[in-house]
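>>> sequence-free structure coming up:
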């Protein structure tokens, strides 16, 4: 990827600063989120068993369920435990040509999964031992692609932090709301 020219960088920086000023509320003034979190993120798998071996055996994310996809008979829908009540899910679509993984506008760039620093070091070694090409950034981020090409990041920063900066108010999640009256 070629870096943009300095004038373009300056213009983009000005737009980013305008957006920060207009929309980013100071910490402590932000309302609680209406969401509890991401229930699951679902990707497509071209080979169920290969995906299970990679996520469960290499990355140590336990498989928690493997069921038939209710929307596509014969297809599987399966889930891995990412900890903290988060799931990573997959579908396969046998007989349907979905093509290779591609990063496209509006599509997935990467999934960043938080792991404790000691586990990050162990998983970094497991990824290397499995022969998976990977890159390390800032000694807290490990980037690699899963067997179908999805970009995964294992990050050792605590939840709510990014490269040592707090980006989320601690305990900012909203409690379960009361049922709607209407």
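Structure received. Note that this is a predicted model, so its numbers are computed, not measured.
>>> C-alpha from now on. contacts and neighbour counts both.
Will do.
>>> list the contacts for the residue nearest the centre of the chain?
Taking Cα atoms, centre = their mean, the centroid of the chain lies closest to residue 111, which sits 2.2 Å from it. The contact partners of residue 111, by Cα atoms under 8 Å, 6 or more residues apart in numbering, come to 151, 152, 153.
>>> Redo the residues you listed as TSV? Include neighbour count, secondary structure and distance to residue 74.
As requested, the contacts of residue 111 are exported to TSV (neighbours: other Cα atoms under 10 Å; DSSP: H, G, I helix; E, B strand; the rest coil; distance: Cα to Cα, whole Å):
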residue	neighbour count	secondary structure	distance to residue 74
151	17	strand	27
152	18	strand	27
153	20	strand	31
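>>> ok, structure two:
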């Protein structure tokens, strides 16, 4: 079996192993991070009200602030509580002719938000009832796109864990 661009997947695995041996540190060998956590991640919204309805009403992330963007007159900067003192923020840019969302190098691939397993089931049912196309993986991950096309993941694994493996 070959991977992207007909490069054998064995080469990818070899490169990952080399990078891990060079840079990956575990336990006591890993220095403490200089960061305190993600204050917020900011995405672009094509319609403020539509975004609020999606994130607050459908996904149940409370809207916590709604202010003018200090960098662009008329733009709204708004925030949702995604738990654990983390915020998901948005900007709209009225009057700018922005292209639709697309994944590009250096751009956003997805935002993964940890939710309790019971809440994960509940939100999966709400997404289905709202006819939001969802891709489920490993029994703990739901991938879908928000109204502007950004890929969102709801993951039932605890923070610091990925598919049953401690990553932090």
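Perfect, I can see it now. In this text the structure is predicted, and so the values were computed from the model without any measurement.
>>> Can you calculate the TM-score here?
Put the two chains on top of each other and the TM-score (TM-score structural alignment, normalised by the length of structure 2) is 0.96; 167 aligned residues with a Cα RMSD of 1.3 Å.
>>> quick one on the thing from earlier: which of the contacts of residue 111 of structure 1 sits closest to residue 67 of structure 1?
residue 152 (24.0 Å; Cα to Cα).
>>> so what's that closest one up against?
Residues in contact with residue 152 of structure 1 (Cα under 8 Å, 6+ apart) are 110, 111, 112, 113, 143, 144, 145, 146.
>>> Give me the longest strand you can find in structure 1.
strand 76-83 (DSSP state E).
>>> So what touches it?
With Cα under 8 Å, 6+ apart, strand 76-83 of structure 1 has contacts from 48, 55-56, 61-69, 87-93, 113.
>>> how much does the top helix by length along structure 2 stray from structure 1?
Counting residues, the longest helix found in structure 2 (DSSP state H) is helix 9-23. Mean deviation of helix 9-23 of structure 2 relative to structure 1 after superposition (mean Cα distance after the TM-score superposition for structure 1): 0.9 Å.
>>> Check which element follows that helix along the chain.
Next along the chain after helix 9-23 of structure 2, taking DSSP states H and E as the criterion, comes strand 40-44.
>>> contacts for the following helix or strand past that following strand?
Going down the chain from strand 40-44 of structure 2, the next helix or strand is helix 48-52, by DSSP H and E. By Cα under 8 Å, 6+ apart, the surrounding residues in contact with helix 48-52 of structure 2 are 45, 63, 76, 92, 147.
>>> mind redoing it with 10 Å?
Helix 48-52 of structure 2 has contacts (Cα atoms under 10 Å, 6 or more residues apart in numbering) with 44-45, 54, 56-59, 61-63, 66, 75-80, 90-93, 146-148.
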